[in-house]
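**Q** Provide a 3D model corresponding to the input given below.
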Amino acid sequence: MYLKRCIYILCCCLSFIACKEEPLITFKEVNFSDGDSPMVEVNIPMAEGNKTIANAINSSIEKSVIADLQIGEVDTVSFHSIKESINGFNKEFEAFQHDFPDSAYPWEAQIDGDIMYQSENIISIALTSYMNTGGAHGNLTITFFNFNAQTGKIISNSDLFNDKDAFYKLAKAYFQKQVDYKKILFDPEKFVLPSNIGYSEKGITLLYNTYEIAPYSTGVIEFTIPYDEVNSLLVFDGVQ
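**A** Presented below is the predicted three-dimensional model:
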């Protein structure tokens, strides 16, 4: 009887540990495309698990994709789903072809999402959007999202750090080590943090999109500060 009771308690403990370690959110890759138009393809991670958290994360990702596919002013977005946005993109192209039948430039839109980092406290996701609507070159934009893994809400960059001034100084020093900044920046004397700051497996990654601080020819500027150098400044600890 005593042995059976011990086994029962052990099983309960193991079950509790397993439940505790099971993540609230998992992800699966979802593809959106128009079979009649290979011009548009969207491959993004969609959250599953706790409905409240998953819905919050998915809503933010979907809104970003819809905005990226918008032709014209983002403030005038009227689509409510990714499929509607793809259809809208195609209709804009058809209208363009009608107005400029001699144009030889095909339109193209490709959006891909990747999980940069996931822990029990924070989830970082990157969306890479490439758009070409007939110009001299396409437009590549990368957007980082940091989600609170317990709520699904977006964490602002300022809320990632317990000492914003110290992180600014660390990022500036690291940037100057990694990048020949005096030759590429619009304003070499002024350092600014990028819009994109996110967690990755190796550390905190900072990414400047094209035109954000340097000419188009410079391209994307990206560097990572290792966790052993930045963890003391983080609200959510990263894996070292």
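
**Q** going forward, measure contacts between C-alpha atoms and count neighbours the same way
**A** Noted.

**Q** hmm, who's touching the strand ranked longest in the chain?
**A** As assigned by DSSP state E, the longest strand anywhere in the chain is strand 37-49. For strand 37-49, contacts defined as CA atoms under 8 Å, 6 or more residues apart in numbering pick out 24-34, 54-55, 57-58, 86, 90, 107-115, 127.

**Q** buried subset of these, written for PyMOL?
**A** This is how PyMOL selects the buried members of the contacts of strand 37-49, with burial counted by 16 or more other CA atoms under 10 Å:
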select buried, resi 24+25+33+54+55+57+58+86+90+107+108+109+110+111+112+113+115+127
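
**Q** the strands in the protein, which residues?
**A** Taking DSSP E as the criterion, the chain carries its strands at 25-34, 37-49, 108-118, 122-132, 139-148, 196-199, 203-208, 221-226.

**Q** for the comparison step, fold the sequence that follows:
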Amino acid sequence: MSLLKIASMTCIALTLGACQSVFQASAPKPLAITPDASEQLKAGCKGQDCPLVNIDTVHFADEPKLDALIEARLLKMTVNSPQDKVAPSLNAYREQFLRTAQSRYSSYLQAKVREQHDGLVIVELSSYLDTGGAHGMPGRGFINYSRKDQKEVTLQDMLVPGQEKAFWAAGKVAHNNWLISTRFGNDPEFVKTWPFQQTPHVALLKDNVVLKYDVYSIAPYSEGHVELKIPYSRLNGILKPEWFPAQGQ
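**A** Predicted coordinates for the structure are as follows:
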């Protein structure tokens, strides 16, 4: 009996997901993650109001391009005005910040792996700059890293050409669902003041595509970083087939 016939007979007895797994290559083993966390105060300073820099990141011995990309993106998040220049490294940023920081200033930078699936590594980036005001300014971002292509997957890479408008229409549906699930759905003033917007923060998670928002974008500061979730079922014909999570893996 031929291998093809055996596979076909096997598929009759199995579910569709299991049948697909007969033909799909096994999912790659998740990358090993090495944490790298440190906190440093301004030299010679003592007390609770000392300036500090806290950096909590990750490293991948087998993916130097991802390592470099994470550092570059974290450094970009430290730029808060047109006059700011990107430091050449995280160590250089730390030294620069502490050298010029005033009392009560602090800077936090974090990179964490949100998920690994289907040859993708989803890294979530966070920043928080406190310059002594009522509250600091937080930032967020994502890296969708393709291990196969050894590069970041951008929104343009994800979408079928010409489908960007349809993608954001699906995002607006997710926004409406979020409004309904919160106390804001019955508040016309809130809906008018905080309308749906596009965001640069898009993540290809295993269960859904997530849109993450900076504070003050679609909700007040007190609501933090709102996440909207788009089911993959809504993205047929919009998202390129290679970015749908594989079945049976």
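
**Q** what's the angle from the longest strand of the first structure to strand 25-34?
**A** 160 degrees (axes from the mean of the first three to the mean of the last three CA atoms, to 10 degrees).

**Q** quick one: buried residues of strand 37-49 of the first structure?
**A** For strand 37-49 of the first structure, a neighbour-count test (16+ other CA under 10 Å) marks Met39, Val40, Glu41, Val42, Asn43, Ile44, Pro45, Met46, Ala47, Glu48 as buried.

**Q** nearest to Ile123 of the first structure, out of those residues: which one, please.
**A** For Ile123 of the first structure, the closest of these turns out to be Ala47, at 10.7 Å, with distances computed as CA to CA.

**Q** that closest one -> the second structure?
**A** Under the alignment defined by TM-score structural alignment, Ala47 of the first structure corresponds to Phe60 in the second structure.

**Q** give the contact list for the most centrally placed residue in the first structure.
**A** Nearest to the geometric centre of the first structure sits Ala126, at 2.4 Å (CA atoms, centre = their mean). Contact partners of Ala126 of the first structure, counting by CA under 8 Å, 6+ apart, are Gly113, Asp114, Ile115, Met116, Ile142, Thr143, Phe144, Phe145.

**Q** among these, which recur in the second structure?
**A** For these, the aligned pairs still in contact in the second structure (both residues aligned by TM-score structural alignment, their matches' CA atoms under 8 Å) are Gly113, Asp114, Ile115, Met116, Ile142, Thr143, Phe144, Phe145.

**Q** out of those, the closest to Lys20 of the first structure would be?
**A** Minimum separation from Lys20 of the first structure among these (CA to CA) is found for Ile115, which lies at 22.0 Å.

**Q** next, count neighbours for the residue nearest to the closest one when sequence neighbours are not counted.
**A** Distances taken as CA to CA, 6 or more residues apart in numbering place Ile125 nearest to Ile115 of the first structure, at 4.6 Å, with adjacent residues excluded. For Ile125 of the first structure, the neighbour count with other CA atoms under 10 Å is 22.

**Q** just give me the match in the second structure for Ile125 of the first structure.
**A** With TM-score structural alignment as the criterion, Ile125 of the first structure pairs with Val123.

**Q** next one: its match relative to Leu90 of the second structure, how far apart?
**A** Taking CA to CA, to the nearest Å as the criterion, Val123 of the second structure is separated from Leu90 of the second structure by 17 Å.

**Q** just Leu120 of the second structure next, same as before
**A** Note on Leu120 of the second structure: its distance to Leu90 of the second structure, by CA to CA, is 25 Å.

**Q** the two: which is more packed in?
**A** When Leu120 of the second structure and Leu90 are compared for neighbours, Leu120 comes out ahead with 26 against 17, by other CA under 10 Å.

**Q** mind listing what that one touches?
**A** Asn144, Tyr145, Ser146, Arg147.

**Q** can you tell me which of these carry over to the first structure?
**A** Where the first structure agrees (both residues aligned by TM-score structural alignment, their matches' CA under 8 Å), the contacts of Leu120 of the second structure reduce to Asn144, Tyr145, Ser146, Arg147.

**Q** closest to Trp168 of the second structure out of the residues you listed?
**A** Within the set of these, Asn144 lies nearest Trp168 of the second structure; the separation is 18.4 Å, counting by CA to CA.

**Q** what does Asn90 of the first structure align to in the second structure?
**A** That one, Asn90 of the first structure, aligns with Leu98 by TM-score structural alignment.

**Q** for that match, which non-adjacent residue is closest in space?
**A** Lys42 (5.2 Å).

**Q** and the aligned partner of Glu222 of the first structure in the second structure, what is it in contact with?
**A** With TM-score structural alignment as the matching criterion, the partner of Glu222 of the first structure in the second structure is Glu227. By CA under 8 Å, 6+ apart, the contact list for Glu227 of the second structure reads Val210, Leu211, Lys212, Tyr213.

**Q** ok, and the closest non-adjacent residue to Ala219 of the second structure?
**A** Leaving out its chain neighbours, Ala219 of the second structure is closest to Trp194 (CA to CA, 6+ apart), at 5.8 Å.

**Q** do the same with Ala246 of the second structure
**A** Distances taken as CA to CA, 6+ apart put Asp118 closest to Ala246 of the second structure, at 6.7 Å, once the chain neighbours are dropped.
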